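Novice: missing the sequence, but the structure's below:
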C-alpha cells in the first residue's frame, strides 16, 4: 500500500530535489508532519535539509504576525467590553460566563468564513424584532426591550473586541485567519519560502480558501488532494461534497490526486454490534491479541476512538504482548481521580455559602460533602485508613446534617496536640473568598505532593508508575490553580466561590495530560481528527454510532440555522459532510477494518449504528465485489461453569437460642415480613446482627417513625396489661403522649430536627 504521505513525499522530492530548505509544506494537523518527515527521509535515503512543515493553524498564526490570546483571557476581555457597553446594567461575571463563550464562538466563525459582521448582525436584529412584534400594537415589555437591545449591540461587541485585541497585537483564531487573508489579498506578506505545498485538505473555511487560492494564483503554492472516485464522482455522496467544489477550479491534469482504491482493492470489513462501551473495549482487546499473534509489527494498525471517554478503559485492556503503542490524545484532566477530590472540595465550600444563615460568621458544612471527600482514597494516604474510617463512623453515627469547622477539627480530626492531621488545609472556611480558596487548594496540593513522595519512598518499586502518574495529576492541577490565581490578580471579576467554580470548570475541561512515547512505532491510538492524511492497513474503529459519527444536530449559537445558511456559515449539514470524508478516507487504503458500535440504548436514546455503516453495507457489495462485509451482533456469553452460591445456615443450639431470645421480645411486622420474603435476610438482620451501614437521616425515615410509634404505644399501654381501660385512662394517656413522643425521638432520632 502506498500511503498518501508517501506519495506526497515522493512528489516533493521528484519535483524539488533534496534541497528543501526554502519549501513549506502545510498539513491539516501537526501529527501528520512527523509521518511526512519519516517518508521524506526514507525516500531521500540520506541526510537532507528538512522543509518547513506546519499545521494550517500554526501556518496562519506564523504569517499573520499576531499573538493568539488564551481563550480564558479572551472571556475576560469580552467581559470588560460588556461592562463598557451595558454600564450599570452589566451582569455579574458568573452570569456573563453562561453566554460569553457562545458569543465568542460566533465571532470566531464569522471571521473564519469572512462574513460581513455588520450585515449579519443587522439581519439577526431584524429577525429578533419580527419575533417580538405585537400585531395589535401593544408596547413591548421591559424584557423584550432588553432582548432587542442586546442583539442590536452585538456589532459593538464585535468591533470593540477586535479593536482592543489588535491594539495589543493579539487575535483569536478566527481574527488571525481574517487578517492574514486580507494581507495575502493585498500582497503585503513577505513569504520566507519559494514554494508552499498544501496537502491533504478537504473542507476549507472561506479565509483558508482565499489564502490558499490567492497564493496558488500567484504561482507561490500548489495543492495535493486525497480523494477516491467512489465518493468524488457520486454527486449525492456527502463525503466528496467539498472536494467536488474545489475540483472545478482546477484543470483536469492539474488536480492531484484521485485514487480508485474502493473499486480495485480487496477489503475485509467486520461490523460488530457490542453491548455497552466496555464491551467494545474488550472486543478490541481480543482483536488486537489476534493481530499480535500474526505479526509483531503493529505500526500499520490504528484504533480510532469516536468517543474519547473510552481512553482509560482501552488503556487498561491493551494486551500485555503489545509492548509499544502510541496515544495521540491526552488524558482529560476531568477524568483523573484528583479531579473528583477537587470537585468535592469546591462543592463543600460552595454549599457552605449556600446553606449559611449566619452571614458568614459561623458557616457549616453539609455532611454528604464531608463524607464524599473523606471517602476519597487520597485522604487515606494523608491520614491512614484507620483514622478516616473513624471520622466517617463518627459523622454517620452522630445523625447530624451540618457541622461547623471548629467542631470537625477538635472532635474528629485531632489525635494529640503534637500530631494534628492537616485537614484544616482544605476544611478551613473560605469566607466566600476565591483568593483564599485558591491559596488553600494550592497548599492542599502541596500537602498531597509530600504525602505521595513519602508513600513512594516507603513502598516497593512496583507502584512507581502509578505514583508517577499521580504526581503528574498534581502538576497539572497546580498549573490550573496558579493560572486562576493570576487571572484574579489581573481581572478582579471572580468575586465568589460560585464564579470561581464556573471558571475552574471552563479551564479544566480543555486541559489534558499528554502521553509521551515514540509516535512512529507500534499500535496507534487516536481520535478521528488525528487520522487526517494518515493511512493504515488495519483499522479498528469504536463507537460508530449515530450522534458520535456523524455528531448530532445541536448547535450552541446565537445565530439561527436559516441565517447561517444565508451567510454561508457551517451548519450540521457541513459538519456531517466533513466527518463523512474523514470516515471514508481512513478506510480507502485499509485492508482489514473492524467497525464496532454500541447496541445498548442510553438514557437519551442511542444504540443505533451509524448511517455510514448502513451506506457501506448497501453500496459496497455492488460497487466492488472484492469488498467483503460481515456483520455480527455480539452478546455477553452465559457463564458455563456451575457456581455453587447457595448459603445454608444450620439450626445449631446457638442459633435456636437466638431465635428464642428474639421471640421473647416479640416479633414486629417488619421482622415477620422480612422472614416471609427471605429467611436468610431475616437471619443476617435479626439473629446475626448484620445490617446496612447506618446513614444520617436528613428527614425522619419510615422505619424510624415506625420505631417511635411502637415505642410510645408500648410505654403508654404497658401499665394496663390485664386491666380494663376506662375513658379517664384514655384522657390520662393523651396528656402523656407528647412527652413520650419527644423522649422516643431523642432516643431513636438523635440530633435530628423534629
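Specialist: Received, thanks. Remember, predicted model here, so these are calculated numbers, not experimental data.
Novice: contacts, neighbours, all on C-alpha from now
Specialist: Noted.
Novice: Residue 103 touches residue 558, doesn't it?
Specialist: Yes. Residue 103 is in contact with residue 558 according to C-alpha atoms under 8 Å; the separation is 6.9 Å.
Novice: Below is an additional structure, to be compared with the one above:
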C-alpha cells in the first residue's frame, strides 16, 4: 500500500523542519487522532512530547467559550422558552412539542453553522407561509386554527432569539450556536493565541463558520491545511468528489494567492475492484464473512476495513465474522434501541402507560419469558414464571391484576410489582421501577460476572439513560405523563449508542462511512452501496423549503450527496483491494437500486472492475419423510394402548398421518394450548355435546313428544351458559365475538330440537336408547399375541320409526358424501373422504358386539352446520343399512389397520400432506 494521508502529512512537516510537538492538529473526528498518534510513533524516533490533537468540534468549542449542551437538556430549555412565549391557548404538551422541536433545532443548527442572518430567514419563511395560505391570511374572519398556524411561524424568530440568549447566559449552546459564537469570537481568539500553530487535515465539506475560522487562521499565518484530494477528482469539474474543494479553491483568497498544491495521484494506481450484488442484507453480510475468512494473517486484517453504509448491519456482521478473526475494532456505536435489553423496557412501558388495572396475558407471558427477567424468578429450584404461565394457560385467563400475579408467587411480590404495576400517569414511579429492575438484573448477573460482561455494559448504559431522565425531571417539571416519558426515552435510545472499547489499532476495523474520514486501508470492503443509502438521497428533515435553502446558501440533498461521494472515493484513493457489495433486492425502506457510485466506476473505465452477482447456494433438497422404527419400548407402548383400547379417533389419526399417531399416542406429546381468547371450534363442539347430553340423558328409554321437546327448549340457555363457561373457564362471553359464539351454540341446540319437534309433529316416532354411551370391546386378532380392544363413546343411539340409529354429532359442516364408500379397501387409506365413515362404523361394531342386532340398523352423522340434511346415514354401494356383512367387511379393514400399527417390521412413516 502507498503511504497513508496521515503519513504524508508527518513526512511533509518533518521535511519543513517543523517542531511537531508544538503543533495543534485539528481533525474531522476524534477517531482520526488515534491513528495520527500511531503514525507519529512510526515516523518520529525516540521520545518526544505528543502534539495536541483535537477534533474540529472541540476546537470550535475552545474558540466560542461555550460548552455544547446535551440534546435532552436542550429540548427542556427550548420548552421553557416555548412556554414563556406561546399564548396559553396554543401551548402543546411536551410530548407533542418534542416531535416538531427536533426539526426546529436542526434548522437552528443549519442557520447558525452557515451564519445566516436569522431575522432575514425567519421573516422570509413567515412570508412564504402567508403566500402559501393567502386565502387564509386575507380572510376577514380567520378561524382559531388559521390564526394559530400563522402565529406559530411569526413566533419562530422569537423562539430562536430567546433560546440563544438563554443558552449563552449559561455558557452553553447547541452545535450551530457554538459555531456562530466561535466565528464572533474569532478575532479575540487570534489575538490571544498568536504563538500557537494549527494543522488542519482531511477536511472537505465545511460550513460557513468553519470556512471563516480556517481562512482567518491561514491568513494570519497561524495555520496550515492539508487537503486529502486526488487530482482526478478536483480536475474533473463534473465529479462530485471534488465539489467542495473546487469551491474552496475558487473562493478562498488565501488559496488563490498561494495556489493549491496538495493534490495526490493515487486514485489511478492499479487496484483490484470487485463489485458484488447479493440478495438481501443477510446475503451481503454472509458474503463479507466469506471474504474476511480468506484474509488469514494479522497484517492483512490490520490493513482491512469494513465500512457499513447501513449501520444497522453491525450486529449481523459481528455474528457472521469467521473464527480466524480474533481481534476487531468497532469505531461506530451500537444504537441502544438495537440492544436486547431495549425490548424489555419497550414491553414494560406498555404496561406502565396503561390506565387499566388488569394486564393482558400475552404481555405478562412476554415479560416473564424475557431472557433478563426469567432468571430472577427462580426460588428453591422452582421458577415462578413457569407457575404463573401454566396457571394462565390451564385456567384460560385472558387478563390478570398485579394482586392476582402476586398471589401466584408471593415470594416474588416486590419484583412482580415493579414489573406489572401500572403507574397511572406518575412518570417518576415508572422511572424508579425501571431503575429497580436494572438493579435486580445487575445483582443476578454479578453472581457470574465474567460470563455477563456485555450484558452488564448494556445495563450500565440504560441506567445512564434513566439517570439522565431523572435529572431532567428533577430540574424541569414538564414530564407529566408516562406517555411523555416514554416518548423522550425512545428518542434518547434512538440517538444514543453503546460504544465498544478495544485496541483501536489491532485487527479488523469496522466503521461507518463518516468514521472513515482521514483513514486509509489497503483492503476496503464497503457494504450497502445502494441508492438511498450511499448516497442517502433526497431526504430533507427540515421546515425550511428547498428554494429557501438555495436562496440562503444552506446545504440541500445535493451537497449531502457530494459529501457521500467524497467519502466513498476517498476510501478508494489509496486502497489496493476494494470490494463493493450491494443489495440486489432492496425495498423502498432500506435503499433502492445499486448506487450511482457503482455505475460511475463502471463507466469511467479507469480500473478493471469485476462485476458479479452472488447468491447463496441452494441445494436441491428432496424432502425426506420422517420414519420411525419400532423398538421394544414402542412395541410395549403399543401393547398398553391395545389393552386399554384403540379409539376411532386415534385410528383415524394414524390414517391421516402415522407420525402424528406416534407423537401423540406413543410419545405422549400434547399440542400447546394457548389461552383461548375467542371460543374455539372444539370448545363450541364440546359445549353442544355436553348440553345435548344433559338434555337427553333423562329421556333414555322414552319416546319423544311435543311436550317433552318444548320443555327441553326452556332449558337450553342455562345449560349452554353453564357448559361454555365450564369449558372457556375464565374467558369472557358477555361481549364481542364470544357473545356471538354463545348465541350460535344456543341456536345450534335449539335448531336441533326444532328438527326433532318437526319430525314428531309429522308423525315420526323417536325413542332415546342411549346418550354418550361408552363401549370397550375385545377384538379377535389371532395374529397378535396380546389382547386388543376397541373403545369409544357414542353420542346417541335412538329408534326412528322402529329402526335403530347410531348417531355421531358434528359441530362442523359435513356433507352426505363423507359417509359413503365405494371400495372397502379405501376406508383406511383416505382420511379426508372416509374418516367419518370409519368412526360411525366403529361405533356400530362396538354396539353390535355388546348387543347383537336383531335386524339391520343405521349409523350416521348429524351436522349442526348442515342441519338441513338431517340424519346423514352411512351407506355403501348396496344400501344404507348396517348389516352383519357390513360389519364383517369393516372388521377386515379394522384388523388390517391394527396389524399394520402393531407390526414390528412396519415403521411409522410420515405421510406427505398436500
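Specialist: Right, received. Where do you want to start? Every value quoted in this text rests on a predicted model; they were computed, and no experiment measured them.
Novice: returning to that earlier point: more crowded one of residue 103 and residue 558 of the first structure?
Specialist: Relative neighbour count places residue 103 above the other of residue 103 of the first structure and residue 558, with 20 against 13, counting by other C-alpha atoms under 10 Å.
Novice: Is that one located within a strand, as I assumed?
Specialist: No. Residue 103 of the first structure is assigned helix when assessed by DSSP: H, G, I helix; E, B strand; the rest coil, not a strand.
Novice: where's it relative to residue 97 of the first structure, distance?
Specialist: Distance of residue 103 of the first structure to residue 97 of the first structure, given as C-alpha to C-alpha, to the nearest Å: 10 Å.
Novice: and what of residue 498 of the first structure?
Specialist: 12 Å.
Novice: Can you pick out the residue with more neighbours from those two?
Specialist: Shown here are residue 498 of the first structure and residue 97; by other C-alpha under 10 Å, residue 498 has more neighbours (21 against 18).
Novice: Would you mind finding the match for the more buried one in the second structure?
Specialist: In the second structure, the residue matched to residue 498 of the first structure (TM-score structural alignment) is residue 483.
Novice: gap between the closest residue to its match other than its chain neighbours and residue 796 of the second structure?
Specialist: Counting by C-alpha to C-alpha, 6 or more residues apart in numbering, residue 353 is the residue found nearest to residue 483 of the second structure once chain neighbours are left out, at 6.1 Å. As judged by C-alpha to C-alpha, residue 353 of the second structure and residue 796 of the second structure stand 53 Å apart.
Novice: Next: residue 292 of the second structure.
Specialist: Residue 292 of the second structure is 72 Å from residue 796 of the second structure, by C-alpha to C-alpha.
Novice: One more: residue 316 of the second structure?
Specialist: Taking C-alpha to C-alpha, one finds residue 316 of the second structure at 61 Å from residue 796 of the second structure.
Novice: the more surrounded of these two?
Specialist: When residue 316 of the second structure and residue 796 are compared on other C-alpha under 10 Å, the one with more neighbours turns out to be residue 796, at 20 against 13.
Novice: From residue 278 of the second structure, how far out is the more buried one?
Specialist: Counting by C-alpha to C-alpha, the gap from residue 796 of the second structure to residue 278 of the second structure is 64 Å.
Novice: Equivalent analysis for residue 894 of the second structure, please.
Specialist: With C-alpha to C-alpha as the criterion, residue 894 of the second structure and residue 278 of the second structure are 56 Å apart.
Novice: Could you check which residue of the first structure pairs with the residue nearest to residue 483 of the second structure?
Specialist: Mapped onto the first structure by TM-score structural alignment, residue 353 of the second structure lines up with residue 350.
Novice: do residue 176 of the second structure as well
Specialist: In the first structure, residue 176 of the second structure lands on residue 174 (TM-score structural alignment).
Novice: got the contact list for its match?
Specialist: The contact partners of residue 174 of the first structure, taken as C-alpha atoms under 8 Å, 6 or more residues apart in numbering, are 107-112.
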